[in-house]
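1. Sequence unavailable; structure follows:
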C-alpha cells in the first residue's frame, strides 16, 4: 500500500505540472491566427496523395474542386498504385462539377528508402512546380480523406500571408460517430496536444515542433530550401518530420485545431483505430526498448494509478491515498473536457480517459511487437519495418 501511495503522489504531482506548465495543452482555442486578405492572392497547388481511396474520395475531392479561392489554384492528385479505381473515380468527380482544374499523376512504386506517402508527395510537388512557367507560391498538402469548407484555402492563405508564416497546419476534426470513435478519437488529439502543445509549437524558434499531415499549407520556396520531401523520405511520422525540416531551414510554422477542415475516414471498429495508432507508435519512441519501458511506466503512473488509488483508498480505507488518487483523476478529467466539447461529445466520457489510456498503452506495446516481427508501420499493403526515426 505504501508503494501505491507513493505512485499516487507522483501521479498527482505530474497532473499538477501537466495542467499548469505543459503549454496549456488542454486548451482548444488555438485556431487560425488573425488574418486579412492579401492585396494579391498568391498561386497555390493542391497536392493530394491517394492510395485506394475510392471509399472516401466522393466526400473529399468535390470539396477541393469547389474551393472559392480568388487566386490561381489547381489540384494534383497522385494515384499511388491504387487498385480500387481511385484515378477513374477522381476523373469522374472532376467532370461532374465546375471548379478548380484537376491533374492526375501516377508515380509508380516507391524507390528503396522512401515511404509511400512521401514518394507520392515528391511526384505531386514536382508535377505542380513543372506544370506552369512560374511555379506556385504555396503548396497545400492535404490527405485524400480530408474535406474542406469552400473558404478553407482562402483562410489558410490569408493566415500565412498575414503572419508571414512558411507552414500553416490544421489538425482536421476527425470523424466521431461509432462508440469506439467517441472513446478513442478525442483522446488521440488530446494526447497529441500533450506531446506537442500548440502554443509552444507556434513560438518562433521553439524546440517543440509539429504539424498535422492532413492539412499543411507550405510556402514553395521554403519546401525547396528545406529539401522536402527528399530530406524526410523515410519518415513514417511525416508531418512532424516535415515541420522539423521547415523549422531547421529557418521557416516559421503554426499549428492549431481546425474549424472548417474535417476527416471523413471512418474507423467504426476498435481494430481500425488500433491499426491507425500501432503502425507508428513505436516509431514515436525511436524503436528503443528503454523508451518503450519508460512510456509504459509513465502511462501507468499518470493515467492508471489515479482510479486504482481512489478505489483502494476508499476500500481500505486510507484517506490520503483516496485524496491523492481522486484529485489526480479529477485534474485528468478536467483537462480532457475542452477536447470533448470541441468534438461535441458528452462530458461523461471524461472519467473514462484512464481506460482509453490503457488501450493506447496496449497499442504502443503491440506496435513494438509488430516492429520486432518485421511488420512495423504497415499501411495499405506496404510495410516499413525499420524506418528512420521521425
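-> Arrived safely, thanks for sending. Here the structure is a predicted model, which means the values were calculated and not measured.
2. CA atoms for contacts and neighbours, from now on please.
-> Fine.
3. biggest helix in the chain, by residue count?
-> helix 319-342 (DSSP state H).
4. which strands and helices sit next to that helix?
-> helix 2-21, helix 179-195, helix 305-315, helix 353-372 (3 or more Cα pairs under 8 Å, 6 or more residues apart in numbering; DSSP states H and E).
5. alright, now check it against this:
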C-alpha cells in the first residue's frame, strides 16, 4: 500500500478506538442522575463572579433571583473590577425583580498569583460561608437557569451522595460561526474528558463545567479551594481534580433539553449560556486563551496535538479526495470510512444542539480551526500575552495544580 493509504488506515483505526474505547464520549445521554426531594432542603449560597457583564446580566441574573427553592438560598455577586456598571446594574435588577436576596461585593484587584475569576470566587465563598450553607452554587454571570434548576441540582447531589455536580450549560448557537464551532467545542471537551469516565465511582478522570457547579461546602474546605487552585486558568477542571483528589465524588453531564422540536423553554433544570459569540474572532479568543494551558505549556504536547489532530481529523478527507484523484483505492476507502465514522460520532451532539446533520461532514474543517486556535494560543504565550481575558493577561497560567 502507498504511504497515503497507511495514513488513512491509521486514521480509521484511531476512529475505531475512539468510537468504542473512549468512554462513548460521543453520546449525549449523561444528564442529571436520579433525583428525590430531600425531607429538608439544605441552605445554599449562589456565588456569581462578574467582570464587565452588563450586557448579559439582565437575562441571567433575574433567572437566579427567580429560583423556586424550598430552602434558604441567597446570591453573592462579586463585582470583579467592572468598568461597565455591573455591580450597580445587579442591585437595580434585584430591586426590580425581587426574589432571592442579593449581596454585591467588590474585592479589588487580584493579588499576585491569583487569576481574576478565582480571586472573585475566594471573596464570594468567604462571604457566603459566614452563614454556613451546606452547598455552594458557583455559576458564571452569563448562565441563565430555569426556576427549578437549583432544586434539581441539590436533589441530584443529595440523592446520589455527590460532593460536586456540574452541568455543561447549553451554549448559544445562533450565528453561522456559532453553529459551526460551538457544538464541536462541547464534542472535543467530552472527548478529552468522557463524562462516563468522570461519573464512574473511583474514576481517575476528573472534570467540571465552570458555568454551573454545585459544590458541597465541606468538600470545598477539604480540598482547600479556591486557594489550592488559585493560579488555574482552566479552573473548572482544576476544581474537579482537587475535590476528587481529596476523596470527593463528582458528576458531570449535559444540561437538560430536547434534541428535537422548538427550543425547550419549559424543560426542567435547563441551564443556558446567554453570551453571544457572533464572530469567528469572538470564538477564537474563547478557545485560544486557555488552549495552551490545557497542554501544560509544553512544546512537545503541542506538537503531539497538532500531529494527532491532523491524523484523526484532517487525514480522512485528504486521503479520500487524493485517493480518488490518484486511483489509490485503499487510501480512498480507508479515508472515506474514517470520515463516515467521524461524522457519525458528531451527529448526537448536533442533534443535542438542534443543528442540521449536514454539518457533520464539516467536522474536519472545524477541527482545522481548533488546531490553528491552539497554535495561536502557544504563539501568544511565547509573546508574553498568555491567557488574555477582559483586560487581564496571565503570562504563565497553570492548567491544574496536580499535574
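-> Yes, it's here. These numbers come from a predicted model, not from an experiment.
6. TM-score for this pair?
-> After superposition, the two chains reach a TM-score (TM-score structural alignment, normalised by the length of the first structure) of 0.99; 387 aligned residues with a Cα RMSD of 0.7 Å.
7. picking that back up, with distance to residue 71 of the first structure and mean neighbour count as added columns, please give the helices and strands packed on helix 319-342 of the first structure in TSV.
-> Listed next are those as TSV, based on distance: least, Cα to Cα, whole Å; neighbours: other Cα atoms under 10 Å:
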stretch	distance to residue 71 of the first structure	mean neighbour count
helix 2-21	42	17
helix 179-195	33	19
helix 305-315	54	21
helix 353-372	43	20
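8. and residue 249 of the first structure, which of those helices is closest to it?
-> Nearest to residue 249 of the first structure, of all these, is helix 179-195, at 22.6 Å by Cα to Cα.
9. Give the equivalent position in the first structure for residue 227 of the second structure.
-> Under the alignment defined by TM-score structural alignment, residue 227 of the second structure corresponds to residue 230 in the first structure.
10. so how many other residues sit close to the residue found closest to that match once you drop the neighbours it is linked to in the chain?
-> In space, and not counting its chain neighbours, residue 230 of the first structure is closest to residue 122: 7.3 Å by Cα to Cα, 6 or more residues apart in numbering. By other Cα atoms under 10 Å, the residues close to residue 122 of the first structure number 21.
11. mind checking which helix or strand residue 122 of the first structure is in?
-> helix 116-130 (DSSP states H and E).
12. distance of the equivalent of residue 170 of the second structure over in the first structure from residue 368 of the first structure?
-> In the first structure, residue 170 of the second structure lines up with residue 173, judged by TM-score structural alignment. For residue 173 of the first structure, the distance to residue 368 of the first structure (Cα to Cα, to the nearest Å) stands at 28 Å.
13. what does residue 224 of the first structure give?
-> In terms of Cα to Cα, residue 224 of the first structure sits 34 Å off from residue 368 of the first structure.
14. the residue most distant from the middle of the second structure, which is it?
-> residue 327 (43.3 Å; Cα atoms, centre = their mean).
15. is it possible to export the helices and strands packed on helix 319-342 of the first structure to TSV including distance to residue 287 of the first structure?
-> Formatted as TSV, those follow (distance: least, Cα to Cα, whole Å):
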stretch	distance to residue 287 of the first structure
helix 2-21	25
helix 179-195	17
helix 305-315	26
helix 353-372	7
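16. Quick check: which of these is nearest to residue 78 of the first structure?
-> helix 179-195 (27.2 Å).
17. Would you mind getting the average deviation of the closest one from the second structure?
-> In this overlay with the second structure, the average offset of helix 179-195 of the first structure from its partner residues is 0.2 Å by mean Cα distance after the TM-score superposition for the first structure.
18. after that helix comes which helix or strand?
-> Moving toward the C-terminus from helix 179-195 of the first structure, the next helix or strand (DSSP H and E) is helix 198-201.
19. what packs against the following helix or strand past that following helix?
-> Downstream of helix 198-201 of the first structure, the first helix or strand assigned by DSSP H and E is strand 215-219. Other helices and strands packing on strand 215-219 of the first structure, by 3+ Cα pairs under 8 Å, 6+ apart, are strand 138-142, strand 167-173.
20. and the nearest residue to the match of residue 170 of the second structure once chain neighbours are set aside, how many neighbours does it have?
-> Nearest residue to residue 173 of the first structure, sequence neighbours excluded (Cα to Cα, 6+ apart): residue 262, at 4.6 Å. Applying other Cα under 10 Å, we find 21 residues neighbouring residue 262 of the first structure.
21. in the stretch 1-150 of the second structure, which spans are strands?
-> 44-50, 73-79, 102-105, 135-139, 143-145 (DSSP state E, counting those that start in this stretch).
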